[in-house]
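I would like to see how this sequence folds:
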Amino acid sequence: MAKLSVNINKIATLRNSRGGDVPNVVQFAKDVQRFGAEGITIHPRPDERHIRYQDARDLKPEVYTEYNIEGNPIQSFMDLVLEVKPTQVTLVPDAEDAITSNAGWDTVKHKDFLVDVITEFKNNGIRTSIFVDPVLQQIEGAKATGTDRIELYTEGFAHQYGLGNKNSIKAYTESAVLANSLDLGINAGHDLSLENIKFFKENIPGLLEVSIGHALVAESLYLGVENVVQMYLQKLK
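The predicted structure is shown next:
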């Protein structure tokens, strides 16, 4: 069974839109864990437009499942991760003005940089994962960096699946087979939803973890948070 890590960025976005502390991101994290989520993911950006750096610190004592912090490894992000020491850090090459993550790493071009960053995190006991596109060369490049895991960037799959093109899974399946042969753990995330998660999981051998935020929060508006968490857990079995 792949683990469900709930990305709570959207809860912070809602809080920030009104000011104050409603909804409270720490309480939401505690609640979704109580409902069965097996991890909490946050993606703090330099402008703190949703999750703030202080949120990362406040969440640390309350996340008793897996704690995953995503982000571009600029110095301030690295300092935060080394201070908080989550279970896992996921390296994402997003620009500061990006609305959301929109590409994986070029692990070949940026190998030396990634090796340095990953070595620093692993020396501090933090599991590492690299956000990558489903391209075999990039999977091989990820292995060369020393990372523990990859996170497959699934927007392309989700978009094509929504159009009825289930063949879009092929590149992801091939990437997973290669990652397994290289002893790389496999995570996945971006636009996964109740509609497509079961098909995706069934076609990704060795899938360890999915990170889901936007869809889960949107679905919860209609179906309720506890119910939606349970629905994902059933589909991930």
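
switch to C-alpha atoms for all contacts and neighbour counts from now on
Will do.

which residue is nearest the centroid of this protein?
The residue lying closest to the centre of the chain (Cα atoms, centre = their mean) is Ser211, at 4.2 Å.

residues in contact with that one?
Leu4, Ser5, Val6, Asn7, Thr41, Asn187, Ala188, Gly189, His190 (Cα atoms under 8 Å, 6 or more residues apart in numbering).

those residues in strands, which ones?
Leu4, Ser5, Val6, Asn7, Thr41, Asn187, Ala188, Gly189 (DSSP state E).

any idea how far the last one is from Ser5?
Which is Gly189. 10 Å (Cα to Cα, to the nearest Å).

now the strands for this structure?
3-7, 39-42, 66-71, 88-91, 127-132, 149-153, 185-189, 207-212.

between the ones you listed, which one is closest to Asp97.
Among these, the nearest to Asp97 by Cα to Cα is strand 66-71 (12.9 Å).

packing partners for the closest one?
strand 39-42, strand 88-91 (3 or more Cα pairs under 8 Å, 6 or more residues apart in numbering; DSSP states H and E).

can you give the contact residues for that strand?
Residues outside strand 66-71 that contact it (Cα under 8 Å, 6+ apart): 5, 38-45, 60, 77, 81, 86-94.

out of the residues you listed, which end up buried?
5, 38-45, 77, 81, 86-94 (16 or more other Cα atoms under 10 Å).

switch the helices and strands packed on strand 66-71 over to CSV; also include distance to Thr65.
Shown next, in CSV, are the helices and strands packed on strand 66-71 (distance: least, Cα to Cα, whole Å):
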stretch, distance to Thr65
strand 39-42, 5
strand 88-91, 11
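
what about the nearest residue to Ile42 once chain neighbours are set aside, how many neighbours?
Nearest non-adjacent residue to Ile42, counting by Cα to Cα, 6 or more residues apart in numbering: Ile69, 5.1 Å away. Here the number of neighbours of Ile69 (other Cα atoms under 10 Å) works out to 24.

enumerate every residue touching Leu82.
Contacts for Leu82 (Cα under 8 Å, 6+ apart) come out as Phe121, Asn124.

how about stretch 121-131, which residues are buried there?
Phe121, Lys122, Ile126, Arg127, Thr128, Ser129, Ile130, Phe131.

would you do the same for the sequence below? I want to compare the two.
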Amino acid sequence: MTKLSVNINKIATLRNARGGDRPNVVQAAKDCERFGAQGITVHPRPDQRHIRYRDVYELKEVVTTEFNIEGNPTPEFIKLVTEIKPEQVTLVPDAPDAITSNAGWDTIHHKDFLTQTILELKSHGIRVSIFVDPDEGLVEGAALVETDRIELYTEAYAKGYHQNKEQAIAPYIRAVKRAQEFALGINAGHDLDLDNLKYLKDSLPQLDEVSIGHALICDALYFGLENTIQLYLRQLK
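Okay, the predicted model is just below:
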């Protein structure tokens, strides 16, 4: 079964909009796990507009499932994750002012940088995943920098799903096949929701993990957090 990691950035966004500590990010993570989530994902950014570095240290003390920390590997980010040593770090090439992640790594152009960064993280016993577009050449490049996993950037799939789902999923099927040739683990994330998740999972049964935040938290406003997590888990069975 593909694991569900819940990204709780939007919980922190809501908290920060008003100040104070409501909703409490740590409690939200504990509740997500209690309701069935198999992992917790956070993506701290330099401006700390949602998840703050302090949150990440506090979450490390309570998360009992897989803790996945995403981010651009700046010196500050590397210091954070090597101190915390989560189960997984996902490297994302987002600019500081990006509203959300909007592209994967050019694993060929950034080969030396990624190789050095991944080697350092692995020396701390951290599994490394890197964000990539569904391109066979970039997947091969990911294998050459010796990452453990790739996370397929699924925005293109989500955008094309309602127009032609077979066409939308096709490059991801090819990318997964190439990743398997190099024995890479395979994650996926971005714009996945209750409409498009099951078809993705059925088409890519090799997926190890999906990371979902925005859509899941939006659905929770209507269905409740516990019920929503269960709805997402059913799409992955």
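
where does the TM-score land?
In this superposition the chains share a TM-score of 0.99, using TM-score structural alignment, normalised by the length of the first structure; 237 aligned residues with a Cα RMSD of 0.7 Å.

quick revisit: gap between the residue nearest to Ile42 of the first structure and Gly20 of the first structure?
With Cα to Cα as the criterion, Ile69 of the first structure and Gly20 of the first structure are 23 Å apart.

cool, and Gly206 of the first structure?
42 Å.

between those two, who's got more neighbours?
Gly206 (18 against 9).

the more buried one -> the second structure?
Here Gly206 of the first structure is matched to Gln206 in the second structure, going by TM-score structural alignment.

now do the helices in the first structure.
9-18, 25-34, 53-59, 75-84, 111-123, 136-145, 155-162, 170-181, 197-202, 214-223, 225-235 (DSSP state H).

using a markdown table, lay out the ones you listed together with distance to Ser101 of the first structure.
What follows is these, written out as a markdown table (distance: least, Cα to Cα, whole Å):
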| stretch | distance to Ser101 of the first structure |
| --- | --- |
| helix 9-18 | 13 |
| helix 25-34 | 21 |
| helix 53-59 | 18 |
| helix 75-84 | 16 |
| helix 111-123 | 18 |
| helix 136-145 | 17 |
| helix 155-162 | 10 |
| helix 170-181 | 18 |
| helix 197-202 | 19 |
| helix 214-223 | 12 |
| helix 225-235 | 22 |
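
nearest to Asn102 of the first structure, of these?
Comparing the helices of the first structure by Cα to Cα, helix 155-162 comes nearest, at 8.1 Å.

what's that closest one in contact with?
Lys166, Ser168, Ile169, Gly189, His190, Asp191, Leu192, Asn196.

which of the residues you listed are buried?
Ile169, Gly189, His190, Asp191, Leu192, Asn196.

what about the residue lying closest to the first one once chain neighbours are set aside, how many residues close to it?
Think Ile169 of the first structure. Using Cα to Cα, 6+ apart and skipping the chain neighbours, the partner closest in space to Ile169 of the first structure is Phe157 (6.1 Å). Using other Cα under 10 Å, Phe157 of the first structure has 24 other residues around it.

what's the answer for the one 4 residues further on, then?
In terms of burial, Tyr161 of the first structure registers 18 neighbours under the definition other Cα under 10 Å.

to which residue of the second structure is it aligned?
Match for Tyr161 of the first structure (TM-score structural alignment): Tyr161.

so Leu207 of the first structure is in contact with Leu4, correct?
No: look at Leu207 of the first structure against Leu4 with Cα atoms under 8 Å: they stay out of range, at 10.9 Å.

ok, so of the buried residues of stretch 121-131 of the first structure, who is nearest Glu219 of the first structure?
For those, the closest approach to Glu219 of the first structure (Cα to Cα) belongs to Phe131, at 24.7 Å.

so how far is Lys30 of the first structure from the closest one?
Phe131 of the first structure is 26 Å from Lys30 of the first structure, by Cα to Cα.

repeat that for Gln54 of the first structure.
Distance, Gln54 of the first structure to Lys30 of the first structure, using Cα to Cα: 17 Å.

show me what Ser5 of the second structure lines up with in the first structure.
Using TM-score structural alignment, Ser5 of the second structure lines up with Ser5 in the first structure.

which residues touch the closest residue to that match other than its chain neighbours?
In space, and not counting its chain neighbours, Ser5 of the first structure is closest to Gly39: 4.0 Å by Cα to Cα, 6+ apart. Neighbouring residues of Gly39 of the first structure by Cα under 8 Å, 6+ apart: Lys3, Leu4, Ser5, Val6, Gln33, Val63, Thr65, Glu66, Tyr67, Asn68.

biggest separation within those, which pair?
Spatially, the most separated pair among the contacts of Gly39 of the first structure is Lys3 and Val63, at 14.8 Å (Cα to Cα).

ok, the closest residue to Ser101 of the second structure other than its chain neighbours - contacts?
Distances taken as Cα to Cα, 6+ apart place Asp94 nearest to Ser101 of the second structure, at 5.5 Å, with adjacent residues excluded. Asp94 of the second structure is in contact with Gly71, Asn72, Thr100, Ser101, Asn102, Ala103, counting by Cα under 8 Å, 6+ apart.
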